[in-house]
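In: Return a 3D structure for these sequence lines:
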Amino acid sequence: MLKNSSILITGGTGSFGQKFTQLTLKKFKPKRLIIFSRDEMKQWEMAKLFKDDKRIRFFIGDVRDKDRLHRALQNVDYVVHAAATKIVPTAEYNPFECIKTNINGAMNLVDACIDQKIKRVIALSTDKASSPINLYGATKLASDKLFIASNSTYARGNQTRFSVVRYGNVMGSRGSVMPFFLSLKENKELPITDKRMTRFMISLDQGVELVWHAFKDMVGGEIYVKKIPSMKVTDIAKVIAPRAKHKIIGIRPGEKLHEQMISLDDSNTTYEYKNHYKILPQIYEWARDNFRIKNGKKVSKGFIYSSENNGQWMTKAELHKWIVKNYSHIGKI
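Out: A predicted model of the protein is given here:
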């Protein structure tokens, strides 16, 4: 599907965008991959990483600017929406700015994609959009609803389809706890917000593969949730700095004790597959649509997919192996 196509990724200089670019160029050999973001320095650094690959185009712009999006999307086939204001405390203290990017930006992208007749759009969501307790999560829930409901326009003759992928803590991404712990691994003490805290564990590669699967599988309106293991934050700290003591500092404003990706209410329209779940929308009877359900099996009544009640857990040995493979440049762990 993506072979010889034109793809645009918003927020493309982030951890996900760089990994998506690397893997997609190698696997699908698209004709053109456009990095749309607002930071020229990050684009400059990314261009050096990819050694001026002629298939990569860089486009300075902000999802808050619909006119700029409209121009960037000209002759594009597929879009991945990764741009967001996503640091939880930052969103709590700068709510207007978070709303402008995460909600208004989503609205702008939906309009621009429809106007430019984009074929398929995948928006990246977060565990924090499930039963949100912070502003970031609330804005991403609103964003998810916008992308899902926008499929009703294609039902009236428009060809653009919108779906969402949702996952939790991405191992090694700039916003995750792992790089933070690694930067302090020589210290005698590591700060821990709460010793009970758990997180889902997914690699960037797995996140990219989920987006690929969604592009191939989607009808429009689905939220894809990958099955991934959980881990206690204290165990992550023990793997990275086994001799360091843990200082409990308390949960930050808006932070959750556990990650949740499928809520009790969402489970009413959630289906299970071999490697993922699919939350179908409650509007337009789409949750009963066999084209969307395919070979899925309805989850049990009362199902909740949360990091503390997950049936799959990552061991310390598995995490150690992953860190050695991906962080060999920082020395022995």
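
In: alpha carbons only for contacts and neighbour counts from here, please
Out: OK.

In: Who are the contact partners of Glu255?
Out: Val88, Ile133, Asn134 (Cα atoms under 8 Å, 6 or more residues apart in numbering).

In: Inside helices: which ones of those?
Out: Judged by DSSP state H, helices contain the following of the contacts of Glu255: Val88.

In: which one of the contacts of Glu255 has the most neighbours?
Out: Highest neighbour count within those, by other Cα atoms under 10 Å: Val88, with 20 neighbours.

In: which residues touch the closest residue to that residue other than its chain neighbours?
Out: Counting by Cα to Cα, 6 or more residues apart in numbering, Val88 lies nearest to Tyr136, which is 5.9 Å off, once chain neighbours are set aside. With contact set as Cα under 8 Å, 6+ apart, Tyr136 has these partners: Thr85, Lys86, Ile87, Val88, Ala91, Glu92, Cys98, Lys128, Ala129.

In: If you rank the residues you listed by neighbours, which is first?
Out: Lys128 leads the contacts of Tyr136 on contacts (other Cα under 10 Å) with 28 neighbours.

In: Mind checking what secondary structure it has?
Out: Assigned by DSSP: H, G, I helix; E, B strand; the rest coil, the conformation of Lys128 is helix.

In: Pull the contacting residues for it.
Out: By Cα under 8 Å, 6+ apart, the residues touching Lys128 are Asn134, Tyr136, Gly137, Ala138, Lys140, Gly168, Glu259, Gln260, Met261.

In: what do you get if the cut-off is 7 Å, keeping everything else the same?
Out: Contacts for Lys128 (Cα atoms under 7 Å, 6 or more residues apart in numbering) come out as Gly137.

In: Including distance to Lys274, could the contacts of Tyr136 go into TSV?
Out: Shown next, in TSV, are the contacts of Tyr136 (distance: Cα to Cα, whole Å):
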residue	distance to Lys274
Thr85	32
Lys86	30
Ile87	32
Val88	32
Ala91	35
Glu92	37
Cys98	35
Lys128	24
Ala129	23
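
In: what helix or strand does the residue nearest to Val88 sit in?
Out: Assigned by DSSP states H and E, Tyr136 falls within helix 135-149.

In: Give me the distance from that helix to the chain's centre.
Out: 13 Å (Cα atoms, centre = their mean, to the nearest Å).

In: where's the closest residue to His320 other than its chain neighbours relative to Leu182, distance?
Out: Nearest non-adjacent residue to His320, counting by Cα to Cα, 6+ apart: Val239, 6.2 Å away. Separation of Val239 from Leu182 (Cα to Cα, to the nearest Å) stands at 10 Å.

In: got a list of what the residue nearest the centre of the chain touches?
Out: Centroid-nearest residue in the chain: Leu124, 4.0 Å away (criterion: Cα atoms, centre = their mean). Each residue near Leu124 by Cα under 7 Å, 6+ apart is listed here: His81, Ala82, Val164, Val165, Arg166.

In: Sequence B follows; please return its structure for comparison with A:
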Amino acid sequence: MLALDRLVKMPRFYKRGLLRLGDMLLIALAIIVALLLVGRETPLQQAETWLVLCWVALSTPIIFGTLGLYRVVLRFMNLKVMASLLLGVALVSANLLLMNLLIGWPLAWQVMPVFAMLSVMAVGGLRLLLLELYQLTRRHQRQPVIIYGAGAAGGELARSLHHGGRYRPRAFVDDWRGLQGSLVEGLPVYRPGDLEKWVERLGIELVLLAIPSAPRCRRREILEQLASLSIPVQTIPGSEDLVSGRSRIADTCDVQVEDLLGREPVPPFAELMSANIAHKVVMVTGAGGSIGAELCRQILAQEPRVLVLVDNAEHALYAIEQELQLWMRRHGRHIRLRGLLASIQQQERMREILSSFGVQTLYHAAAYKHVPLVECNLVEGLRNNVFGTFALASAALESRVETFVMVSTDKAVRPTNVMGATKRLTELICQAFAGRELGQDKTRFCMVRFGNVLGSSGSVVPLFRAQIERGGPVEVTHPEITRYFMTIPEAAQLVIQAGAMGTDGQVFVLDMGEPVRIADLAANMVRLSGLEVKDADHPDGDIEIHFTGLRPGEKLYEELLISGEIQKTRHPRIRTSKELSWPWAELDAYLSDLHEAMSASRHGRIQELLVKAPLGYSPEGAMVDLVWEAKHASAPHEPAMQEASESSAASLLQERFRSSGSA
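Out: Okay, here's the model as predicted:
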């Protein structure tokens, strides 16, 4: 093995020289063997025969070199190289025939075809032998893998891995019976039911999923089967990435959580995607956030006239603007991008931006969305989410924006936390604006409500992945907590399409599929990383799932509907919900009271007003606002007005809990 390693590591100049010498010796030997096989030993005693032999042997490296055979890296041999090799042998055979004719036919003509066959076997066999020796030197350094899927993608992946230095494919697994028991790329194909046996027998350390065109529901079934093996699983890119050229077959990556969910994306309706965007001035608030940034990407592909990016986070705004500029350069697009640092709370600033650029369509994604943080920062959550949206909606009306699409959340449905309550209140604000009599050219308001998105800031998936890489534990708040999930690109596409077909004041609800138990998601991520979950049944496992308890304001189950009245739309993933609205006069008076309480930091009064409003808000547990806690810790005896307000809020909450309990 040491000698082979030295041979492999020799300079390429010396290796080419040895290959030339080997070809010369093998061609000479082929002539001698051909003479012996056809029973013509006598010519070996003639000087003319040895002259022909030397000439052909010495000229062989020149012929092969002219064809480029010595520039080929052996580990990348393919059919094109073999064709060049056959041509080279044919030219060497013609050279032998010509020299034999010039010398006076010392060799019989029957020797020629035998020589040609022996030459192909000899020089081709030498290269295959060297290739196998190279693979042998790398086997102890390469990770043995099994490929799930023996189709075209699996075969191409095996070829790529054979030439690579990281993985060593040992076998295929495929569902199709027609392939089981056969050989693909020289590797056996086994049944999925025998996978566990072959993983142990072949010492497999990794399973590579090579089924890019399989539907997600099928990929989910396969991954659930593989999760029971506790062996690492990686996958090749999807068919869309392969066709577009964004990825290659050999670009293996960790299993995407989208595959664990099994949710099939629905192709977007082109007419809905472009209706409010193409050749228009479009603005996105919260453009640097997860949803806002993806909205910008999707919007840019629809070729607006101007895209206005608004965010109050400098770095986030810079990052998305640079990304979009790069995308336009690569795709040859020339769309005006305008990145503006601003807060939606500043109504005059919003009015100035909207009127100066003549914004026609506005996607409002800016909000504080982190449940525990908003719970601990009650006043700022209200100031940004509620009064920021109010200021933006007012500015949109005054600037005659055509369409206002607000991104909402499933946490707005019967909220138990402040963040959900603020988002439900913003829905009521937009509905009230839609109901105001302001003439025929008023802004059309609509709201789009959906659940969690994968990969967003604060998402559990990257958090779980980081915890697994650290060796655990993986922290889940509750064993029974469930959530709805969809991908960020799908959510952004559905928001755009819903906004295009909404009538004034409509609330759209996205079809989120089936809810997912977070504990199951964490366990599958652990097992597909090649580790075992440590629990009572597996005390020797690798990663423990630790339950930390529900955070302030967190619900076990999320809902998407308030009233239960839902209607289909032309899009299979978009529904419209008939929700309770609040007349403008009542809402206006309520917001005045709420703003007064917020400006005075009267936390008890704020909570009282939130419970009083038709939000379905039912807070669980005591208030956890950090300023409120600090004030009570340092000054236990509040002024009489504050105490009365706190008492009133508590009484209202108790009455609400009693009525809900009796119901």
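
In: Superposed, how do the two chains score by TM?
Out: Here the TM-score for the pair of chains, by TM-score structural alignment, normalised by the length of the first structure, is 0.80; 281 aligned residues with a Cα RMSD of 1.8 Å.

In: Give me the secondary structure label for the residue nearest to His320 of the first structure.
Out: Secondary structure state of Val239 of the first structure, per three-state DSSP, is helix.

In: Return the residue of the second structure aligned against it.
Out: Using TM-score structural alignment as the criterion, Val239 of the first structure maps onto Asn524 of the second structure.

In: Val165 of the first structure now?
Out: Checking TM-score structural alignment: Val165 of the first structure goes with Val448.

In: Would you check how far apart its match and Leu7 of the second structure are?
Out: Remark: distance between Val448 of the second structure and Leu7 of the second structure (Cα to Cα) = 66 Å.

In: Which one of those two is surrounded by more residues?
Out: Val448 (26 against 15).

In: Could you say which helix or strand holds the residue nearest to the more buried one when sequence neighbours are not counted?
Out: Nearest residue to Val448 of the second structure in three dimensions, chain neighbours excluded: Phe508, at 4.6 Å (Cα to Cα, 6+ apart). Assigned by DSSP H and E, Phe508 of the second structure belongs to strand 506-510.

In: quick revisit: return the residues in contact with the residue mapped onto the residue nearest to Val448 of the second structure from the first structure.
Out: When the first structure is aligned by TM-score structural alignment, Phe508 of the second structure is paired with Tyr224. Residues in contact with Tyr224 of the first structure (Cα under 7 Å, 6+ apart) are Val164, Val165, Arg166, Ala214, His276, Tyr277, Lys278, Ile279.

In: which of these are buried?
Out: Val164, Val165, Arg166, Ala214, Tyr277, Lys278, Ile279 (16 or more other Cα atoms under 10 Å).

In: show me where the stretch 151-300 of the second structure has strands.
Out: Remark: strands assigned in the stretch 151-300 of the second structure by DSSP state E, counting those that start in this stretch are 167-173, 183-184, 187-190, 206-209, 233-235, 253-254, 281-285.

In: Could you dump those strands into a markdown table with distance to Phe485 of the second structure added?
Out: Listed next are the strands of the stretch 151-300 of the second structure as a markdown table, based on distance: least, Cα to Cα, whole Å:
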| stretch | distance to Phe485 of the second structure |
| --- | --- |
| strand 167-173 | 30 |
| strand 183-184 | 38 |
| strand 187-190 | 35 |
| strand 206-209 | 23 |
| strand 233-235 | 21 |
| strand 253-254 | 19 |
| strand 281-285 | 23 |
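
In: As CSV, these with mean neighbour count would be great.
Out: Putting the strands of the stretch 151-300 of the second structure into CSV (neighbours: other Cα atoms under 10 Å) gives the following:
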stretch, mean neighbour count
strand 167-173, 24
strand 183-184, 16
strand 187-190, 21
strand 206-209, 24
strand 233-235, 23
strand 253-254, 14
strand 281-285, 25
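
In: and Met117 of the second structure, which of the ones you listed is closest to it?
Out: Nearest of the strands of the stretch 151-300 of the second structure to Met117 of the second structure, taken as Cα to Cα: strand 183-184 at 26.6 Å.

In: which residues in the first structure does the closest one align to?
Out: Across the first structure, nothing matches strand 183-184 of the second structure (TM-score structural alignment).

In: Please apply the same query to stretch 364-379 of the second structure.
Out: Counting by TM-score structural alignment, stretch 364-379 of the second structure sits on residues 81-96 of the first structure.

In: Contacts for that stretch, please.
Out: Defining contact as Cα under 7 Å, 6+ apart, one finds that stretch 81-96 of the first structure is touched by 9-12, 98, 101-102, 122-124, 135-136, 253-255.

In: Looking at those residues, which is nearest Ile228 of the first structure?
Out: The nearest one, if we look at these relative to Ile228 of the first structure and count by Cα to Cα, is Leu124, at 16.4 Å.

In: dump the residue contacts of Leu261 of the second structure.
Out: For Leu261 of the second structure, the contact set (Cα under 7 Å, 6+ apart) comprises Arg220.

In: And it? What does it align with in the first structure?
Out: Mapped onto the first structure by TM-score structural alignment, Leu261 of the second structure lines up with nothing.

In: Any buried residues in the longest helix along the second structure, and which?
Out: For the second structure, the longest helix by residue count, based on DSSP H, is helix 111-139. Across helix 111-139 of the second structure, burial judged by 16+ other Cα under 10 Å covers 111-112, 114-120, 122-124, 126-127, 130-131, 133-135, 137-138.

In: How much space separates Phe180 of the first structure from Glu189 of the first structure?
Out: Phe180 of the first structure is 13 Å from Glu189 of the first structure, by Cα to Cα.

In: do Asn102 of the first structure as well
Out: 36 Å.

In: The two - which one has more neighbours?
Out: A side-by-side neighbour count of Asn102 of the first structure and Glu189, using other Cα under 10 Å, places Asn102 first with 25 against 14.

In: Doesn't the more buried one lie inside a strand?
Out: No: assessed with three-state DSSP, Asn102 of the first structure is helix; it does not lie in a strand.

In: What is the neighbour count of Ile518 of the second structure?
Out: Ile518 of the second structure has 20 neighbouring residues, counting by other Cα under 10 Å.
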